[in-house]
Structures are given as structure tokens and as C-alpha cells.
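Engineer: only geometry, no sequence info:
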């Protein structure tokens, strides 16, 4: 919006969970969108995630660094085309460390080395149920970047999917970081406001780029 009755400012939603509005300028959003479009192409491209109970996620996903599937990580798209997962670019790790520094105040140089990205695409009607990011073996903060349509981001607590929770409006360019006591908080996306993406971005739908530290052993060079 060009004008706000109440300007959006940095908000600590819960201990260790911080929302920074408009963290990405328009130029950086376009760069990220261009990268996402490249990552979404096959092989190891955008896929529908199948859940253990037989259902599917309505948001589609592509992974970098390691491939996430329910309750685990792999080096190949084990629940898709079987191709090797796309590499995690160093510049994206730098962006993650800077995000943590800006949101939580820790020096970027001391932040953990991000090595995984999950890119979720929400088209009309897509949602994300309440869940925890608990398949990693590291407790580094999760970095979440939004592009495109505005969404309602529901941020709960580490103990239960029920209340208390806080609903946060995430717009294109917003940053949300959660770590410390909120690292394993339940969170989800109950609603996407279709058609609210900035026209200059040229995106229909919503992209969420989530950066994580796996804590998993790096592969040996001869296995690459």
C-alpha cells in the first residue's frame, strides 16, 4: 500500500520470532522470483508433496540443497522424478545470515551456515496446515521470505496445534524469522489473499522461500 494508517514496523510476535515488513526491496524480489522460476523447472522441479496418510499438500514445492519429504531429507527427489536435488547457492545462504542479523540482532558472521531451502508455491485455494519444522538436526533460526500474494501466517506455540496463536499478515517482501524458544513453534498458512501481489512483480500466486540449517553431515566430494 502507498499509505498506511498505522505504518508496519518490526514486531516480535513471540520470543525469538520476529516479523520485518518490506525487508526485500522490489529489485531483490524480482531477483528472487527469477531464481525461483529457474529452480521450479525439471528435473527436480516443482512437485506436489504426497503425505503419509495418502493426501497431498495444496501448496507445491521445490527444494534446494537437500530434498525434503515428510519426516526426512534426501539427496534425490525420492518422492518425485528421482533426480538429484538442485544445489543450494551461496548467495542464498548469505541472505539468510543477513536476515537473522537484521531480525534477531546477532552478527551475520556468527550465524549458522544455511544449506537448505524449501520453496512453496501457493496458487488460488492453496493452504498450509499447522506443522513444526522438526526434521533438521540443528536449532538455527528458520528464515521465511514472502513473494507475491499476501497471506495470513498463523504462528502458534511449540507445544500444541491449538491456541494460543497469532495471525500475521505477510506481504510481498516481508521477512519472518523464528528461532530460540520459538524454533519448534507450530505454524501454517490458513488463507492467501488472491490477487494482492504487487503488479510490478509479475507473479500470480504466492511464493514462500524458507531457509534452514540441516545439521546433517555434508556429502563426501566423491559422492557429488
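Structural biologist: Thanks, I have it. Everything numeric here is computed off the predicted structure, so don't read it as measured data. Numbering: from 1, shown residues only.
Engineer: hey, let's count contacts and neighbours off CA atoms from now on
Structural biologist: OK.
Engineer: and for residue 179, the neighbour number?
Structural biologist: 20 (other Cα atoms under 10 Å).
Engineer: where's the closest residue to it other than its chain neighbours relative to residue 181, distance?
Structural biologist: Once flanking residues are discounted, residue 179 sits nearest to residue 141: 3.9 Å by Cα to Cα, 6 or more residues apart in numbering. Using Cα to Cα, to the nearest Å, residue 141 is found at 10 Å from residue 181.
Engineer: and here's the other structure:
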């Protein structure tokens, strides 16, 4: 089946544990990468990327869109999920079947069965864009994992602990890599370092896309 890991390969090459109940699946989405990028383009035509503003008034450096039953929104009123795109007052684009199937397979590979994502937050990183350490805690169901797919230019993923001050480990995320965390690590702080000036990939140029799948309700 496309996307499944070659479990005969050394674990250091295919499946790396980055924390308790947290895994980096190297190249897991590589076979589906072209189709994922094409789907992102279609989604962005309906729900254009935008730089959202935090409750504190800061513009986020990564541009965002969403698909699925819910989209993630931030503005002066706070962080939340919404069934409607506030930019168009229309429902978010439907989540492509490939997105949901791939996220479910990745979750299962990491030991989380029956994952059914309701939201996919799509981030677009250009040179210098970053994501500070944060917790994914706007969801109602913390028993479901987070699944994160990287496409395009490589970036450094930061994975910490349950407190913002905990030490962070650094992991290079490349085109087609997937990170899955849940269980003990579900509310661990995480983020990405700024996208380096020389970071590039033939499929996207100096751009990195990230698909983050979450069960919201």
C-alpha cells in the first residue's frame, strides 16, 4: 500500500522515536507527495492562504488555510475552531480522501488506531517563517493524536515537554516526512525553527508546506 513504511529498513532510517508516544516516520508520505501538493493548490483556490493575527496583535509568519469540517482560526478574540472560513463566511473546503486516509495510516503506524481527523490546518512557510513553541490544546478530545506531514523545503522541528521551559530536541523534517504524537506527549510543546535562506525543494522551491491533522470534537 502506498505510504506504508518499509519496516525491513533500519529503524534509524524509517521510524524514529522522538519522545514518549511520539514518532518521526521518515518518507512516509513521499509516494503521495505530488497528489498532496496538487490538492493543496485546489484547497487554496477556495480558501486562500492568509497570515492570521494572534490575540496579542502579532501577525503569524506562516500563512495558513484549512480544510475539513473545521478550520483553525486566530484573531483578537482568541484561538478557536470554526466551521466557516471567516474570510468568506463559507464552509472550509472538504478534506480530500487522500488526506484523511494518509493521516489514519500514519497514526496507525505510530500505534494510534481509529484516528478520524476532522480538521487539517495547512501552513505555508517561506524564508524566515517559523512557529514558536506551543501546545495543540484547542481541541476537545486529547485522546486522539496529532499527525503532521511535511512537504517541500526542509525545516527543523522542535519537540519539547509538558512545560515550555523543558529542553527541546531538534529533528530535520524533509519532503514526505510525517510526525505523529499523542498519549503522554499529546500536550507537549513543539514548533519549528525559521525556514533557512537556502532551504529549497524541486517540487516547491523555497517553500515548505505542513499539513496538521486533528480530531476536534
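Structural biologist: Sure thing, it's come through. Just so it is clear, the structure is predicted and the values come from calculations on it, not from any experiment.
Engineer: now the TM-score, please.
Structural biologist: Once superposed, chain against chain, the TM-score is 0.86 (TM-score structural alignment, normalised by the length of the second structure); 200 aligned residues with a Cα RMSD of 1.6 Å.
Engineer: picking up where we left off before, now which residue in the second structure aligns to the residue nearest to residue 179 of the first structure?
Structural biologist: In the second structure, the residue paired with residue 141 of the first structure according to TM-score structural alignment is residue 145.
Engineer: equivalent analysis for residue 37 of the first structure, please.
Structural biologist: By TM-score structural alignment, residue 37 of the first structure lines up with residue 41.
Engineer: can you pull out the helices in the first structure?
Structural biologist: Secondary structure of the first structure (DSSP state H): helices at 26-39, 90-104.
Engineer: distance from the last one to the middle of the chain?
Structural biologist: Right, the one you point to is helix 90-104 of the first structure. With Cα atoms, centre = their mean, to the nearest Å as the basis, helix 90-104 of the first structure stands 13 Å off its chain's centre.
Engineer: what of stretch 170-178 of the second structure?
Structural biologist: Offset of stretch 170-178 of the second structure from its chain centre (Cα atoms, centre = their mean): 11 Å.
Engineer: before we move on, what about stretch 113-132 of the first structure?
Structural biologist: Offset of stretch 113-132 of the first structure from its chain centre (Cα atoms, centre = their mean): 5 Å.
Engineer: so that stretch matches what in the second structure?
Structural biologist: Taking TM-score structural alignment, stretch 113-132 of the first structure hits residues 116-135 over in the second structure.
Engineer: between the two ends of the matching stretch, what distance do you get?
Structural biologist: Length of stretch 116-135 of the second structure, first residue to last, Cα to Cα: 20 Å.
Engineer: again with stretch 61-75 of the second structure
Structural biologist: End-to-end for stretch 61-75 of the second structure, by Cα to Cα: 14 Å.
Engineer: repeat for stretch 171-185 of the second structure
Structural biologist: For stretch 171-185 of the second structure, the separation between the terminal residues is 16 Å (Cα to Cα).
Engineer: need the residues that contact that stretch.
Structural biologist: 19-31, 33, 106-107, 110, 142-158, 161-162, 201 (Cα atoms under 8 Å, 6 or more residues apart in numbering).
Engineer: weed out the non-buried ones from those.
Structural biologist: Neighbour counting with 16 or more other Cα atoms under 10 Å marks 19, 21-30, 33, 106-107, 110, 142, 144-158, 161, 201 as buried within the contacts of stretch 171-185 of the second structure.
Engineer: strands - which of the residues you listed land there?
Structural biologist: Those of these mapping onto strands are 19, 22-25, 146-152, 155-158, per DSSP state E.
Engineer: among those residues, which one sits closest to residue 132 of the second structure?
Structural biologist: residue 158 (9.0 Å; Cα to Cα).
Engineer: strands along the first structure, start to end?
Structural biologist: Taking DSSP E as the test, the strands found in the first structure are 11-14, 17-20, 60-64, 67-69, 72-74, 116-122, 128-131, 142-148, 150-155, 166-170, 175-178, 187-193, 206-212.
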